[in-house]
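**Student:** below is the sequence, then the predicted model.
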Amino acid sequence: MKYKQLIQQMTLEEKASLMSGKDFWQTQDIQRLGIPSMFLADGPHGIRRQAVAADKLGLNAGVPATCYPTVATVANSWNTDLGERVGEYLGEEAVFQNVNVLLGPGINMKRNPLCGRNFEYFSEDPYLAGKMAAGYIRGIQSQGVSACVKHFAVNNQEERRMSIDTVLDERTLREIYLTAFEIAIKEGQTKALMSSYNKLNGTYANENTHLMQDILRGEWGYGGTVITDWGGSNDRLSGLLAGNELEMPTTAGETDKEIVEAVSSGQLDESVLDENVDRLLDLIFTTGEARRGSVANFNVERHHRVSQKVAEESIVLLKNEGAILPLKFGKKVAVIGDFAKDARYQGAGSSIVNPTILDHTLNCFEESGIISIGYEQGFERYGKKNRQLIQNACAIAGQADVVLLYMGLDEVTEADGVDRPTMAIPENQVDLLDALFEVNPNIVVILSCGSAVEMPWIGKVKGLLHGYLGGQAGARAILRVLSGDVNPSGKLAETYPLRYEDTPSYRYFPGKEVTAEYREGLYIGYRYYDTAGVDVLFPFGFGLSYTTFDYSDIVVQPDRVTFTITNSGRVAGMEIAQLYVGCESGEVFRPQKELKGFTKVFINAGESKRVTIPFDDKTFRYFNIITNKWEVEEGNYRIMIGASSADIRLEELLFVEGTGAPVPYDREKLPTYYSGKVNEVKDEEFEQLLGRSLPVSTWDRSKPLGYNDTIAQCQYARGWFARLTFHLISFAHWFLRKTGRRSTANLLMMSVYHMPFRGISRMTGGIVNMPMLDGLLMIANGRFFKGLRHFIKERNKMLKQRA
């Protein structure tokens, strides 16, 4: 152990105290031994250090910080160096704000387009997500502070995220949902990792020894700190045994006592506690050095310009009929849409950043050179229909050469804690588009949202520019692309299906009661669409440019592929070349192609560049459930170079020697997985893939409610008071949405409706302890007066102990 001598000086109580927060955002300190507290802050795309005391949770405004494009946006740049640069600037601001640990980036897979937190995640592909995340981590940690990769693992829905049991097979777990974490840990060398709320195959993630010990600590050799998501600790001792050092936020010493009692009784070996303390101390001291050298200030303007540069390189041009873009000199444009006046530039929930500067489209026209004849709001931001706004917009559109229509999703549609109900753009915006098309067909849509949407209206637009959520400088970045000052180079890091029903997890998302079944297995995103032959609107890796690129002269060697890219257009630009690999053996079921490398290259007009993409340890591997390790299947592999997953430009075969592992599957028992058409998998076949029977997926309404049952389950509680509470909460949610307070309604769903009972204790900072919670459960289970007496008794006892 690195801090053995220091740990030997600690009392058992002091060791235990370090394992839980001091308050909502700080860790415990031990002044007599010179151990300082750490400050942790949300920060996937900007520092969110709340401007309130650290003992308050809330979702209050943070100290002003640069709001960079969200990671879902930056993923479209496919530029790991750019991600590293964002990380460096995030790290610098973390040092300025005395933050030790930046809670990000989030690298969960975009399994389903309706996940409410997709705007905080990179991609549907683990290789791209892992490489981008590693860049962020290197950048953040170059400043002496720590990144905290999250949420480990298989956290792919927001609904019931604190209690849902994700059910999936081992191979899918390894290849799809853990690979990004593996890359982030091995290549990014992250010092901290956040465990997820959910269960994984029956065991809470932070207590899952297979996940935390066998894989994370054992196979990957991770020696850093694991931190719970806020309120994500279920059984403290089980979490500690699994190697989950830090529980956040504080429990006011309640779980510290559990640890002390467990060591004293012999239930927990003190050496296990010492190892956890040692790893946490390393994070405290190494990040403490950065805080002691805090910078007096940071260059706000320079950071803003960097945010703009990142946004420019991440914007995706999806449609450009008749070369309507870039806008020709002298063209008069009408600017329409509420998002033009008030930019939609970030997500909602725990990642909200208070920007230092905020660009809006209407304030940036003069420097862009684009001639605007005026602006109209066109639609109400939160979906209410308004014919007058549409009429006003049509009046100005008829006078313009080109209509710039700013559409998208509002702030409360994409939010931490809730999933989207639909993939559609709000109907009032589509009504506006329909009306504008009748007046002026030269429409360019500028889309602002952090996740995939359906576009049945796309035939009515000539241009489509997707800015995603471009941060505080995103509005100016979009104008620079529209004007032609910047040649767009972004490509989609996720597939856009024609309709939601086409998605492979359509029938299985979200898990509603006890379980979320990942019946589609390996086949998420393009892995499904390409293998099953399902048409999509825009494929993974797709993006247009104001120039054209030709590919030629492929040469495949055992350790690399080399080829030539030529800029055959008239302007300089950047091209993202993508390496896909597909095995032709057919013995082990696999997607038709999988991303195994990529590179982004700047090429002048008329210039050619020779490009090499190396192979690595992930190029040919698959996880074998019989040998329980990574293997290579012998056979011919298609080495494909594409401009997108659906636009393969070059292809060669390469024979690869295998590791000789036995075939782990019986083709006749898994026909759906061998075909890739996994949109409807029967129970028997999914059980065959799992190697076990399916767990019960519905609530047992005959049992009393317990710690891990949610407030939503009070609808069938034995106690009248609990049922009444459920109906009051449901009414409050309906009323808040009806009266336009959708953000508060979302917060109610996240922090109350889907909260397990134990969360009342874990998230209140010691205001309600577990014995008091026992009283609340008695009330919920029909023993009102006994439960009330117990609650009051335990509350008085707690207050007396603290007096």
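**Tutor:** It's in. This one's a predicted model, so the numbers in the text were calculated from it and none came from an experiment.
**Student:** could you use CA atoms for every contact and neighbour count after this?
**Tutor:** Noted.
**Student:** distance of the residue positioned nearest the centre of the chain from residue 129?
**Tutor:** The centroid of the chain falls nearest to residue 121 when counting by C-alpha atoms, centre = their mean (2.5 Å). Applying C-alpha to C-alpha, to the nearest Å, the value for residue 121 to residue 129 is 8 Å.
**Student:** do residue 474 as well
**Tutor:** 22 Å.
**Student:** more neighbours, the two?
**Tutor:** Set residue 474 next to residue 129 and count neighbours by other C-alpha atoms under 10 Å: residue 474 wins out with 33 against 28.
**Student:** strands of the stretch 1-150 of the chain, start to end?
**Tutor:** 40-42, 101-103, 146-152 (DSSP state E, counting those that start in this stretch).
**Student:** which residues touch the first one?
**Tutor:** To tie it back to what came earlier, the one meant is strand 40-42. 25-26, 47-49, 99-104, 350-351 (C-alpha atoms under 8 Å, 6 or more residues apart in numbering).
**Student:** residue 88 is nearest to which of the strands of the stretch 1-150 of the chain?
**Tutor:** With C-alpha to C-alpha as the measure, strand 146-152 is the member of the strands of the stretch 1-150 of the chain nearest residue 88 (10.9 Å).
**Student:** another one to put next to it:
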Amino acid sequence: MTLKTHSSQDLLNTYRPLIDKLSLPEKVRLLSGETAFTLPGNESIGLAEMAFSDGPTGVRGLKFYGDPVALFPNATLVSGSWDDDIAREVGVLLSEEAARQKIHVVLGPTINLHRTPLGGRLFEAYSEDPYLTGRTAANYVNGMQASGTGACLKHLVANESEEMRNFMSSSLSETALREVYLTPFEIAVQDAHPYSMMAAYNDVNGVPATEQDHVQNQIVKGEWDWDGLIMSDWYATKHTSESANGGLDLVMPGGDGPWGEHLVEAVNRGEVAESTIDEHLARLLLLAERTGALSSDRSQLRTFEQQMPSPTDPARAEQLKRIASRGMVLLKNESDLLPLDSGTVALSGHHALATQNMGGGSAQVTPPYQVSIADGLGALLGSRLAVADGPWPRRRPLAVDPESVTDPGTGTAGMEVTYFAQDGSVIKKFHSDLAEITVGWDDDGSQIPARLRIRAKLSDTIETARLGAMGAGRWTLEYQDAQGTVVSLDRSCEFATNDPGEAILRPPAFEQICKVAAGSVVTATVDLVDTDWSARLLEDPRYNMVAESHMAGFDSFGKFALVATDVPVDENQLIAAAAQAAGQADTAVVVVGLTEEDETEAADKTTLRLPGEQDELVRQVAAAAKRTVVVVNAATPVLMPWLEQVDAVLVVGLPGQEGGHAVAEVLTGVAEPTGRLVTSYPAEDAASPAWSTSVDGDLALCYSEGSFIGYRGYAASMAPAPLFWFGHGLGYATWEYHGAQREGDQVRVELTNTGRRSSRETVQLYFQPDDVSQPVRLVGYQGIQVGPGAKASVSVEIDPRMMRAWDEESGNFVELGGGTFLLARSLGDVRLSIRS
């Protein structure tokens, strides 16, 4: 897409007539949010309100838990296709979802890197490689913006871990910043021109990301000549003048914060020039014009009247299923076990029945439905399939499924919720068909309640249950036991960190196993705590917080839920039953994985081991079965101590609302798993070039590996060889490479599909510099579909942005010297090499 760009002076000249109509307070008013996800308008200059929505695995809308929307396959399945067309299509479909909900800007894609496999938010990001990430992002943005919706690259920059993310400082060299962490942003800017970016929570080398004059003004707006808008992450802005002068254009969300009257006063004191405010406003007006929210003629504003597919549209289901299957990765396939033949199948594992189709945090949506692997495979295999549960894979309590309880007042599925004021009077009482209740965030309440009550009637079939609650406060939970006696549980849930995001994204919780009467009504009442975030954040100088900071102004708020889940039988019995079923079938398929408590915003992992007794499930099933397939329902690496005992391993990521159908089609050969890994899989914990996400006493996290991130570090022997390399993936065919030659800015290679099926191959081109101080790096890739026994010629373009190194002495990029091009299926399977 060709887009006219503007210099800062051009922007000011273009919008000067509108800017000059506004007073300083009116200008500043437009540079902060109106509500959690909207911006204010101004009729005098033809500016309509704008609406933003979280992404990138669905367009959630203006509510953290709102109306049903389409749940897309997660980011690693999109990038795992290594296919520009898939990334572009996802952008188009998300734009349709945005238009259906009258959203101007989708807050995605997330293009931070998979620096360490422990990162909790990796499922939202594309890969460990800056080139694959940037190229995927550029195509996603092009698809989205060509369809009329603005994209927002996030999070600028070096935001690769979640621990203490609001306060920690990523410590890295200028070389690593330029060669690795800024590269995806640069590629997306040059190849797609995104309308906006989001500044991260963290500091970078001691300076908050929202105040990074070096990154935001000098590099992004200066060197790259980018004319888009930089907004803060939600509540990320710490200081007034520093952020305004440092290149931030918009503070989010709405409410009291560090700009508003504080920024007006800073201008009046001479700390911030009014011309700086004017430039921020000009960038906002350009964003509004590009997304249809600015016109002197109100009838010309974007009205979103075009009818878009619903989240349950059959055509949408087919699209989501195809996208998911294209990114799935076949890691191992002994004796061509997959695709499955006509024999009987024993399916086991808790993830088979409760498939994890999305991660946690701001990427969560409320989908219209979710298809489990058991349902998907059952639809294709019918009576040939036997299904068994598996051990519980969770460590934290799980909010009640609102479909499994009824509202005692209405008798319909869901719960009764009541808000109380401090004096005990009822603020509001309503029915909820959502699992979790958010308070004081986006609930549009007239006042923050002092007490919250949730009531729900359990199913008549439940005799033993995990009962509890989620959310900070003092809880009282009442239920009837097996004898009909009312039992009361009193618990206090306290925050574990000083991160205000914990209240919404990872609230404290409790549960215990209880014997309950059939159909018992459970009543959970919580007295909300006064978090007093301001005092907690201001008292520690390491947090670099001031009184006007957005984050230091939090009122009581949080996420609350009832915990009420049926307790399965003893886990040893579950494993034994799964093994027994596996021994009676022709093939065993065991599904293992992670949950949204492992792959989530606001928390990192501490190990790559599968939670619970899932490894033992695989071992016992494999020991009993004739042939064993392991399906890994996770977006990020896990350890595989059972790898040599099983015949096939398929990684299916977090596959979205059509996940079960997509997995079933791949297992049975209706679709091919054409994906390639986007993250190297370590052989054991700590065996990677970068590992820990823990900060030191000064809240700093050192990026000591420099530019040797991921496969680059493995190739330089900075860690033991990985279990599986970045780029690995088998598909359902085998390949021969021959005849490689350099042709200008391309490398050409001849391929032969030596398999029995038509298949897609992804030719990966790496460059190994002769200079050993420089890492090997991916410089191009190209996919192609080839029939069985057929030959094809593939040309892979060399991206010149990957053929350079940062010279800290001169402060510029310089071209790399000599080296070797490697044509590979991954760095663990190099097929050909040629000198540069």
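**Tutor:** In hand now; what should we look at? Just so it is clear, the model here is predicted, and its values are computed rather than measured.
**Student:** coming back round to it: between the contacts of strand 40-42 of structure 1, which is nearest residue 70 of structure 1?
**Tutor:** So of the contacts of strand 40-42 of structure 1, ranked by how close each gets to residue 70 of structure 1 (C-alpha to C-alpha), first place is residue 351, at 9.4 Å.
**Student:** go ahead and confirm the closest one touches residue 44.
**Tutor:** Yes - using C-alpha atoms under 8 Å, residue 351 of structure 1 is in contact with residue 44, at 6.8 Å.
**Student:** the two: which has the busier surroundings?
**Tutor:** residue 44 (30 against 24).
**Student:** among the contacts of strand 40-42 of structure 1, who's most crowded?
**Tutor:** residue 48 (31 neighbours).
**Student:** trace it over to structure 2, please.
**Tutor:** Matched to structure 2 by TM-score structural alignment, residue 48 of structure 1 sits across from residue 60.
**Student:** what's the local residue count around the closest residue to that match other than its chain neighbours?
**Tutor:** With C-alpha to C-alpha, 6 or more residues apart in numbering as the measure, residue 365 is the residue that lies nearest to residue 60 of structure 2, at 5.3 Å, once sequence neighbours are left out. By other C-alpha under 10 Å, the residues close to residue 365 of structure 2 number 27.
**Student:** got it, and residue 755 of structure 2?
**Tutor:** 16.
**Student:** could you find the closest non-adjacent residue to residue 354 of structure 2?
**Tutor:** residue 372 (6.0 Å).
**Student:** err, residue 432 of structure 1, not the other one
**Tutor:** Once flanking residues are discounted, residue 432 of structure 1 sits nearest to residue 390: 5.7 Å by C-alpha to C-alpha, 6+ apart.
**Student:** and that neighbour, what pairs with it in structure 2?
**Tutor:** Using TM-score structural alignment, residue 390 of structure 1 pairs with residue 575 in structure 2.
**Student:** and residue 234 of structure 2, how far is that from residue 177 of structure 2?
**Tutor:** On the measure of C-alpha to C-alpha, residue 234 of structure 2 and residue 177 of structure 2 end up 23 Å apart.
**Student:** next: residue 829 of structure 2.
**Tutor:** 29 Å.
**Student:** neighbour count winner among these two?
**Tutor:** Under the neighbour definition other C-alpha under 10 Å, residue 829 of structure 2 and residue 177 were set side by side, and residue 177 has more, 20 against 13.
**Student:** am I right that that one sits in a helix?
**Tutor:** Yes - assignment of residue 177 of structure 2 by DSSP: H, G, I helix; E, B strand; the rest coil places it within a helix.
**Student:** mind telling me what it corresponds to in structure 1?
**Tutor:** Match for residue 177 of structure 2 (TM-score structural alignment): residue 173.
**Student:** how about that match, what does it touch?
**Tutor:** Residue 173 of structure 1 neighbours (C-alpha under 8 Å, 6+ apart): residue 154.
**Student:** again with residue 360 of structure 1
**Tutor:** 340-343, 475-476.
**Student:** tabulate these (a markdown table), appending secondary structure.
**Tutor:** A markdown table is the format used below for the contacts of residue 360 of structure 1 (three-state DSSP):
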| residue | secondary structure |
| --- | --- |
| 340 | helix |
| 341 | helix |
| 342 | coil |
| 343 | coil |
| 475 | helix |
| 476 | helix |
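**Student:** highest neighbour count among the residues you listed?
**Tutor:** That'd be residue 475 among the contacts of residue 360 of structure 1, by other C-alpha under 10 Å, with 30 neighbours.
**Student:** which one in structure 2 is aligned with that one?
**Tutor:** In structure 2, residue 475 of structure 1 lands on residue 660 (TM-score structural alignment).
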